[in-house]
Structures are given as structure tokens and as C-alpha cells.
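Asker: Whatever this is, show me its structure:
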Amino acid sequence: MSDSHQPINASQERLASARSGYVMLVVFLGLLAAIVTAVASLAGGDPGPATVLTFLAFILPAVVLQVLIASGFYMIQPNQAAAITLFGSYRGTDRTAGLRWVWPWMGKTKISVRSNNVVSEKLKVNDLRGNPIEIATQVVWRVADTAQALYDVDDYKAFVNVQIESAVRSIGSRYAYDDVEDAEITLRGSHAEVNAQLRGELIERLRVAGLTVDECGLTHLAYAPEIAGAMLRRQQAEAVIGARRKLVEGAVSMVEMALAQLSEKNVVELDDERRAAMVSNLMVVLCGEREAQPVVNAGTLYS
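Answerer: All right, here's what the predicted structure looks like:
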């Protein structure tokens, strides 16, 4: 995609400065043990005013620190990420699975980077020749750039559905449904080419949202009900014409070969009239739908 199609304020994923949560968990537990020990020692004796003041000077900051540490923990599952923000400013993405920790005043937005499968609804589209067809597709997509997915579009999942529909309509109108002569790329006869074009179209459309397409393909392709009967009869007629054409081409080549071999081996001398009669008989035998019935000629060709 050219730079002119990229948003001016496009976000870009970068690594966040998050820490291992297990280290901070040890600190949290150690501080908790110190608080419990201090409370137990204070409760077990007869503390004076100085001891109470010392206890309060320690316990209050310790409790506040405990709350701050506890607020910074978060968990990342496999194939999951967390976008870190500071007062609305994107600070990076953490993709390390396990218990993680950041400063509690930083925001954490989790996002899945697993593959998603979408099967679109059946859409009615006019193909290259203007025939109404029904078409649907299956798409496997995933988040490639978490920053773009979260901050460059409002709802990236809804964005995917809309772009799939637009891409399917574009591809459906770009090619004809069928071509009996196989002279061009068609929706029905060129699955690999059409699927590759559809995937490229989707990748271009979804790049702005930081998404990519791993696989896609048409799951439903048919003429619209209002013309399905007429198009079926046309396909049948075209198939019959194509079969007849192949049959005649083969019969002509066989007649040419028979006449050439008869003349080459001097089996029989044929004038133009006899040659024409033999050609007619051979064409009847080779092109007829029923078996030919032999006729014994007791006379001559001219009687």
C-alpha cells in the first residue's frame, strides 16, 4: 500500500517496559510478612507512645505501598498482549505470557492475537457480465499490530466484517461466474487465482487496522435464484455445443487419417465421388448418437 493510503496519525506497536510479576510478588510477600510481624510484636507487648508512633510511621507507608504493588499486577495468557498507556498516551505493548507488573498508574488493555475465523453471510453481487450471483467467503485473520488495532479504528472486529463484505463484492464483480471455453479467469473455475486476489484485497483493506489475513476462500458460489434455472439451461447448452465441437474435431482428424493411410498403402483407388461418399459414411459412424447399421451394397456406387 502506498503512503498516501496510510493515516497521518497511524500508530505503531513497540515494546513496553513491563517487569516480571514474580519478582514484584516476592517483594509484595516480603512486605506483607514485615507488616504482619510488626503488628504481632505491637499486639504482644505494652507499647509506649514512641513505639506506637514508630509503628504508625512504618505501617501506613507499608500499607500504601502494598496497595500500589497489588494494583500493578496483571496476567497475560498465551497468544495475548497488553497495551500499556500512561494518562492516555500509548507506551508500548507487552506480549510476554505469565504474571507481569507495571506501575499502577499505567493503564492496561488486553487484546487477543490469536487467529480468528469468520464466515461471511451470502451476498448478492453482479459478476463481470452483470449476472446476479450469491457469494460467501471464509477468512482467517489475526491482529498483527496491537497499537493500530486498538487506537486507529473504533472497533477492529466490526471493521473486519465490513471490509470482508466490501472485498467480496469487489472480487465478485471483477470476474465472470463461468466461462465454458476456459479462456479467462472465472469465479467457478479459477479458485486459486480468485482466492489469492481476495486475500490480497483483504490484506490491503485491513492493514490500516493492524490486521492481517492468513487464509481465505469462497465457501458459497451460485447464481441467484431468479436466474438459476435459465443459467443452468444455458450451461447445459454450452456443454452440449462444446462436446459436439470436440466430437466433430476428432471425427475429422480420424477421417483425414483413414483417407491418408488408404491412399498411402494403395488399398483402394478413390475418385472424388467415392471419397465424398466414404467421408459421409465415416462422419455418420463417428458422430452419430446411435450405432450405425451396416448396409451391404450388391451393386456399384454408381448404380
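Asker: rest of the way, CA atoms for contacts and neighbours
Answerer: Will do.
Asker: Which stretches in this protein count as helices?
Answerer: 21-44, 49-71, 146-151, 156-174, 191-206, 225-264, 272-287 (DSSP state H).
Asker: from these, which stretch is densest packed?
Answerer: helix 146-151 (a mean of 22; mean count of other Cα atoms under 10 Å).
Asker: and residue 135, which of the helices of the chain is closest to it?
Answerer: helix 156-174 (7.4 Å; Cα to Cα).
Asker: The closest one versus helix 191-206: what angle between them?
Answerer: 140 degrees (axes from the mean of the first three to the mean of the last three Cα atoms, to 10 degrees).
Asker: packing partners for helix 156-174?
Answerer: strand 123-126, strand 132-143, helix 191-206 (3 or more Cα pairs under 8 Å, 6 or more residues apart in numbering; DSSP states H and E).
Asker: could you dump the ones you listed to TSV with distance to residue 258?
Answerer: Formatted as TSV, these follow (distance: least, Cα to Cα, whole Å):
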stretch	distance to residue 258
strand 123-126	50
strand 132-143	48
helix 191-206	42
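Asker: Which one of the ones you listed lies nearest to residue 158?
Answerer: Comparing the helices and strands packed on helix 156-174 under Cα to Cα, the one sitting nearest is helix 191-206, at 11.4 Å.
Asker: how about the nearest residue to residue 224, chain neighbours excluded?
Answerer: residue 133 (4.7 Å; Cα to Cα, 6 or more residues apart in numbering).
Asker: who's in contact with the one you found?
Answerer: 124, 125, 126, 127, 177, 221, 222, 223, 224 (Cα atoms under 8 Å, 6 or more residues apart in numbering).
Asker: how near is residue 183 to residue 176?
Answerer: 11 Å (Cα to Cα, to the nearest Å).
Asker: and of the helices of the chain, who's closest to residue 96?
Answerer: helix 21-44 (10.9 Å).
Asker: Now the second one, please; I'll put the structures next to each other:
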Amino acid sequence: MREKKAWHVSGYLALFVALIAGLGGLFLTLYTIITENLPVYCIPVGIILVALSGICFSSIVIVQPNQAKVITFFGTYTGTVIESGLWMVLPFTTKTNVSLKVRNFNSQTLKVNDAEGNPVEIGAVVVFKVRDTAKAIFDVDHYEKFVGIQSETALRHVAAQYPYDTFTDDTKLSLRGNADEVAAELMSELQKRLDVAGVQLLETRLTHLAYAPEIASAMLQRQQATAIVSARQKIVEGAVGMVEAALRQLEASGVELDAERRAAMINNLMVSIVSDRAATPVINTGSLYS
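Answerer: Down below sits the predicted model:
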């Protein structure tokens, strides 16, 4: 199905004709029956005018702003009226209302396994609007429910492709560290699923992300341990650079150190820099018997 424009003209003329025909036909019929001053054939003429009024009334449709009317004539799709106002369409048609407003779907908090097999809780909000009214009405059954089911299905699939978090590889995407990239991937996959329903996605965002309660405590300890190891690695790398710079400056100043003193100095500097506690200096004043 593809959306197409339905035939429609201004409904004010049809409303005027319907009122005049209905009132005129009703008056003509009743006046002829009651007074008998008019010929008998005026009765069927009045009935025809009343029927014509009913036909005109059946062709009038009111379209509200940001809404559309899908017109079907005895099971045949004739088109869609998108322009707001009072319109006249084909008589004896069925008019189905479709909202064109921007709407939100807030998914439930889903429990899924991430790429590493850890159970996590995740939720998302989906902002969408109807782009093709014909697809939304005829190609799927209740497109609002279709959007909800497909959104949660796509969210489960995307969440299973990424780990919750990672400290070992900065280039690897994670659910916590790359929320924008994950949301973009979710939007791309979900849009493919919703094309059949004529729905256009405007935005997708993660609204909830956490470890499942049964492993939250253990994963917190793991995160802390991984963060400590990563921090220590950075500290050691910085300490090595500082020691190398200190030795180069000493050599540039003309201070010569033998291998033993050089090793002792490196050891003292590394201990002082890497230690998580303040270093306690020990002053060597010389030997008592020297």
C-alpha cells in the first residue's frame, strides 16, 4: 500500500446543499401530505430531496490539524485527506482517523544479556510519527502496538551486541560508555523494522541502564578493581617517564652515577612516585665510625 491523495473539495458547498435539500424535501413532503394542495408526485420528489441531503451529509468530513482521514469506498482505498478543514469526499465512504502528531513510546525496563553474558537492565524512549497513513492502517494491525513490540525487540537485539562496560580496550564500544552510538544503532535497526508500518523515527534514547540486581554488587567490585588496575598502570607509565627525565637532567648537569647508585636512585624515585602514601624520607648523615 502507498499513500495517495483522495479526491476532496470544499465541504461548505456540500453542507449548504445538504441543508437546503433536507429542509426543502421535508417541508415539501409534509406540506403535501397535510394540506393536499400540491400534486401527489411532490411526495416522492420530497423524499428524493431528503435522500439527496443524506448523501451529501455522508460525504462531509472534518479533518483536524495534525490529523488525516483515510478514505475507503466499499473496501477500496481511495486516498487520504491530510489538509485540515471541512471537506466533501465520495459519499458512502468510511473515514478512518490517523494522528500525524509526534508521539513517544517509553519501553519497559528489559532484562537482557550483554555481549559478555552479564544480565543488564535497559530501557529506551522512541520518538516517532506516521509518515504513510495507508501503510499504518492497512499493512499492520494496530500500528501503535506494532511500534511498541518492534521497539523492545530491537532494543534487546542491540543490547546483546555490546558489553555493559569495558576498561581494557578503549576502542571497543560499550553500552555505558557509548550511549550515543548505541542509540544511533538502535534507531537504524528499528527504522528498518518500522518501514512496513509507514512510521518515521525522529529520535531514540536510552533511558535506563544498570546491571541486574543479582550481579550488581559483584560487578561493582569488578569495576572498582579494573579501574584501580588501569589507574596504577597510568601511574607507573608516568613514573617511568619522570624518572627518565630526572636522570637525563642529572647527566646534563654533569652528575655522574655509577650503576649501583643509579639503581638505588631509580628504586627510590619509583617507590616515592608510585606509592599511594606519602613517602617518609630517611636522611643518611654518614657512618658513626667513619
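Asker: circling back to that earlier point, so for residue 183 and residue 176 of structure 1, which sits in the more crowded spot?
Answerer: residue 176 (21 against 7; other Cα atoms under 10 Å).
Asker: nearest spatial neighbour of the counterpart of the more buried one in structure 2, skipping sequence neighbours?
Answerer: Aligned counterpart of residue 176 of structure 1 in structure 2: residue 163 (TM-score structural alignment). Distance criterion Cα to Cα, 6+ apart; nearest residue to residue 163 of structure 2, sequence neighbours excluded, is residue 115 at 4.7 Å.
Asker: tally of neighbours for the aligned partner of the one you found in structure 1?
Answerer: In structure 1, the residue matched to residue 115 of structure 2 (TM-score structural alignment) is residue 128. For residue 128 of structure 1, the neighbour count with other Cα under 10 Å is 15.
Asker: these two touch, right, residue 128 of structure 1 and residue 171?
Answerer: No: contact criterion Cα atoms under 8 Å: residue 128 of structure 1 and residue 171 do not qualify, at 9.5 Å.
Asker: any chance of the helices of structure 1 in a markdown table, with distance to residue 140 of structure 1 too?
Answerer: What follows is the helices of structure 1, written out as a markdown table (distance: least, Cα to Cα, whole Å):
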| stretch | distance to residue 140 of structure 1 |
| --- | --- |
| helix 21-44 | 33 |
| helix 49-71 | 36 |
| helix 146-151 | 16 |
| helix 156-174 | 11 |
| helix 191-206 | 10 |
| helix 225-264 | 29 |
| helix 272-287 | 51 |
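Asker: closest to residue 115 of structure 1 out of the ones you listed?
Answerer: So among these, helix 156-174 is nearest, using Cα to Cα, at 12.3 Å.
Asker: Show residues contacting the closest one.
Answerer: 120, 123, 125-128, 135-137, 149-150, 153, 187, 194, 197-198, 201-202, 205-206, 209.
Asker: what about 7 Å?
Answerer: 125, 126, 127, 128, 149, 198, 201, 202, 205, 209 (Cα atoms under 7 Å, 6 or more residues apart in numbering).
Asker: again with stretch 220-234 of structure 1
Answerer: So stretch 220-234 of structure 1 is contacted by 132, 133, 134, 135, 136, 137 (Cα under 7 Å, 6+ apart).
Asker: so it corresponds to what in structure 2?
Answerer: Stretch 220-234 of structure 1 maps onto residues 208-222 of structure 2, going by TM-score structural alignment.
Asker: chain center to the matching stretch, what's the gap?
Answerer: Computed by Cα atoms, centre = their mean, to the nearest Å, the chain-centroid distance of stretch 208-222 of structure 2 equals 25 Å.
Asker: if we can go back for a sec, mind checking which of the helices of structure 1 is nearest residue 101 of structure 1?
Answerer: helix 21-44 (4.7 Å).
Asker: what's the angle between the closest one and helix 49-71?
Answerer: 160 degrees.
Asker: ok, and what's touching helix 21-44 of structure 1?
Answerer: By Cα under 7 Å, 6+ apart, helix 21-44 of structure 1 touches 59, 66, 69, 73, 99, 100, 101.
Asker: who's in contact with residue 42 of structure 2?
Answerer: Residue 42 of structure 2 neighbours (Cα under 7 Å, 6+ apart): 28, 29, 32.
Asker: Those residues into a markdown table, with extra columns for distance to residue 153 of structure 2?
Answerer: Converted to a markdown table, the contacts of residue 42 of structure 2 look like this (distance: Cα to Cα, whole Å):
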| residue | distance to residue 153 of structure 2 |
| --- | --- |
| 28 | 64 |
| 29 | 63 |
| 32 | 68 |
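Asker: Residue 278 of structure 1 and residue 263 of structure 1, how far apart?
Answerer: Taking Cα to Cα, one finds residue 278 of structure 1 at 13 Å from residue 263 of structure 1.
Asker: Can you work out which residues contact both of the two?
Answerer: Counting by Cα under 7 Å, 6+ apart, nothing touches both residue 278 of structure 1 and residue 263.
Asker: mind checking what residue 269 of structure 2 lines up with in structure 1?
Answerer: Per TM-score structural alignment, residue 269 of structure 2 is aligned with residue 282.
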